[in-house]
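Novice: no sequence for this one, just the structure:
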């Protein structure tokens, strides 16, 4: 009888300690990633005449930092940040200028196996892109100042220990803008890039 009581007491103590450990786990996580940005490069015919998709934005690798907050072990909000990125624009393969964009993105994720070493997740949210430093057609061309769009996300965390992890992440963003020349709209571009990233994370 005493043995059974002792075992029960130790089991209860272990559950309490485990609960305290989980309660003390920080809800904050940060990741650093390198993302390969590949635009969809869809555009309307110039001036409504001729072929589509003549305007192109270059592919590039960009740095990314994201900050995550765990509401529960499954539901997570993630804010994705970088610094303004310069992109080159070409028309029929010839460079016609550049612009910068800053696309902070907020997603809500669901982590399917939060306690497993391999932890996959899906996310969806919104992206706001600020477009600046537009220099097209020797100053004759311009773009909209901003773009709102949807963001979709899928990823996988591989936990190295209780704090450190490796991450693979894929996002699809909506970034769109009208294109102007001489004050007149001449086309509309759908940059809509894929962002394919790998990086490292830390759970505080």
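Specialist: Looks like it came in fine. Worth saying up front: this structure is predicted, and the values here are computed from it rather than measured.

Novice: when you work out contacts or count neighbours from here on, use the C-alpha atoms and nothing else.
Specialist: Noted.

Novice: checking the residue nearest to residue 200 when sequence neighbours are not counted next. Helix, strand or coil?
Specialist: Nearest residue to residue 200 in three dimensions, chain neighbours excluded: residue 166, at 4.6 Å (CA to CA, 6 or more residues apart in numbering). Here residue 166 is recorded as strand under DSSP: H, G, I helix; E, B strand; the rest coil.

Novice: tell me the gap between stretch 151-163 and the middle of its chain.
Specialist: Relative to its parent chain, stretch 151-163 has a centroid offset of 13 Å by CA atoms, centre = their mean, to the nearest Å.

Novice: which residue packs closest to residue 84, ignoring adjacent ones?
Specialist: Closest to residue 84 by CA to CA, 6+ apart is residue 102, at 4.5 Å.

Novice: just give me the neighbour total for the one you found.
Specialist: Neighbour count for residue 102, taken as other CA atoms under 10 Å: 18.

Novice: quick one: residues contacting it.
Specialist: Residues near residue 102 by CA atoms under 8 Å, 6 or more residues apart in numbering: 82, 83, 84, 85, 129, 130, 131.

Novice: just put these in TSV and tack on secondary structure.
Specialist: As requested, those are exported to TSV (three-state DSSP):
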residue	secondary structure
82	coil
83	coil
84	coil
85	strand
129	strand
130	strand
131	strand
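
Novice: use this one as the comparison:
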């Protein structure tokens, strides 16, 4: 009976060891949490084909739920793919455009967009209580809807951009961790529409969005 009990105990210990080893060696992991998006836009704007000096736009900051799936190529290099629940930002007048309020309301329109961010990261430390990483990648902005404001028939093009990334993981155990991640992006898109309050004059803007994204939450290794 004692031999059976000992064998059973050894079996449990072996199973636990295999489970722990699998948790440590699995190449797949997941980040999930909240992303805060803040824009620093600039715009080259023309109305009826004429440049508008000192024209500007402001975009409201967003918060949205996001996930990132990662696959470790080795102990330092990882491939990542981040996705977010599509947020909506409001475009507002700034610079010389603000002098046109009224007759404009100051709200040019809204943009609902879906971000997709593939990247490659490199871990600076593979052990220890804090494990920082850096990376670079691409950002694809899929425009889903553009409700009108002062700009009627507003259209914003889908766009690709570049991403610089830095963050760190703080392991809580072999599976769970907490993380903080920051990304600086460069995205250029084109927006068009007509200004109803100014007699339907056509508007075209080349917009550099330059968003900064702060992403924080829980990590899990499969």
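Specialist: Yep, that arrived. Everything numeric in this text was worked out from a predicted model, so none of it was measured.

Novice: one step back: I'd guessed the residue nearest to residue 200 of structure 1 sits against residue 203; true?
Specialist: No. Counting by CA atoms under 8 Å, residue 166 of structure 1 does not reach residue 203; the two are 11.3 Å apart.

Novice: on that earlier part again, and the residue nearest to residue 200 of structure 1, what's its match in structure 2?
Specialist: Using TM-score structural alignment, the equivalent of residue 166 of structure 1 in structure 2 is residue 178.

Novice: quick check: that match vs residue 77 of structure 2, distance?
Specialist: 19 Å (CA to CA, to the nearest Å).

Novice: show me the helices in structure 2, by range?
Specialist: Ranges of helices within structure 2 are 2-25, based on DSSP state H.

Novice: residues in contact with residue 189 of structure 2?
Specialist: Residue 189 of structure 2 is in contact with 156, 157, 158, 159, 206, 207, 208, 209, counting by CA under 8 Å, 6+ apart.

Novice: how about a cut-off of 6 Å?
Specialist: Contact partners of residue 189 of structure 2, counting by CA atoms under 6 Å, 6 or more residues apart in numbering, are 157, 159, 207.

Novice: select only the buried ones of these in ChimeraX?
Specialist: Buried residues within the contacts of residue 189 of structure 2, by 16 or more other CA atoms under 10 Å, are selected in ChimeraX with:
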select :207
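
Novice: and which of the contacts of residue 189 of structure 2 is nearest residue 73 of structure 2?
Specialist: Ranked by distance to residue 73 of structure 2 (CA to CA), the contacts of residue 189 of structure 2 are led by residue 159 at 28.5 Å.

Novice: thinking again about what came up before, what lines up with the residue nearest to residue 84 of structure 1 in structure 2?
Specialist: Checking TM-score structural alignment: residue 102 of structure 1 goes with residue 114.

Novice: buried sites along stretch 174-192 of structure 1?
Specialist: Quick answer for stretch 174-192 of structure 1 (16+ other CA under 10 Å): 174-181, 185-192.

Novice: out of these, what pair is the most spread apart?
Specialist: The most distant members of the buried residues of stretch 174-192 of structure 1, if one measures by CA to CA, are 174 and 181, lying 23.1 Å apart.

Novice: quick check: closest non-adjacent residue to the equivalent of residue 161 of structure 2 over in structure 1.
Specialist: Taking TM-score structural alignment, the alignment pairs residue 161 of structure 2 with residue 149 from structure 1. Excluding its sequence neighbours, the residue lying closest to residue 149 of structure 1 (CA to CA, 6+ apart) is residue 174, at 4.6 Å.

Novice: ok, now which ones touch that neighbour?
Specialist: Each residue near residue 174 of structure 1 by CA under 6 Å, 6+ apart is listed here: 149, 150, 192.

Novice: which ones among these map onto strands?
Specialist: Mapping the contacts of residue 174 of structure 1 onto strands (DSSP state E) picks out 149, 150.

Novice: of the contacts of residue 174 of structure 1, which stay in contact in structure 2?
Specialist: Of the contacts of residue 174 of structure 1, the ones still in contact in structure 2 (both residues aligned by TM-score structural alignment, their matches' CA atoms under 6 Å) are 149, 150, 192.

Novice: burial count for the match of residue 161 of structure 2?
Specialist: Neighbourhood size, residue 149 of structure 1 [other CA under 10 Å]: 15.

Novice: for the one 10 residues further on, same thing?
Specialist: Other residues within reach of residue 159 of structure 1 by the criterion other CA under 10 Å amount to 20.

Novice: my guess is it contacts residue 200, does it?
Specialist: No. Using CA atoms under 6 Å, residue 159 of structure 1 is not in contact with residue 200; the gap is 9.9 Å.

Novice: for the counterpart of residue 121 of structure 1 in structure 2, which residues are in contact?
Specialist: Residue-level alignment of residue 121 of structure 1 against structure 2, with TM-score structural alignment as criterion, gives residue 133. By CA under 6 Å, 6+ apart, residue 133 of structure 2 lies in contact with 122, 123, 124, 166, 167, 168.

Novice: for the first one, which non-adjacent residue is closest in space?
Specialist: The spatial neighbour of residue 122 of structure 2 that comes closest, neighbours along the chain excluded (CA to CA, 6+ apart), is residue 77 at 4.7 Å.
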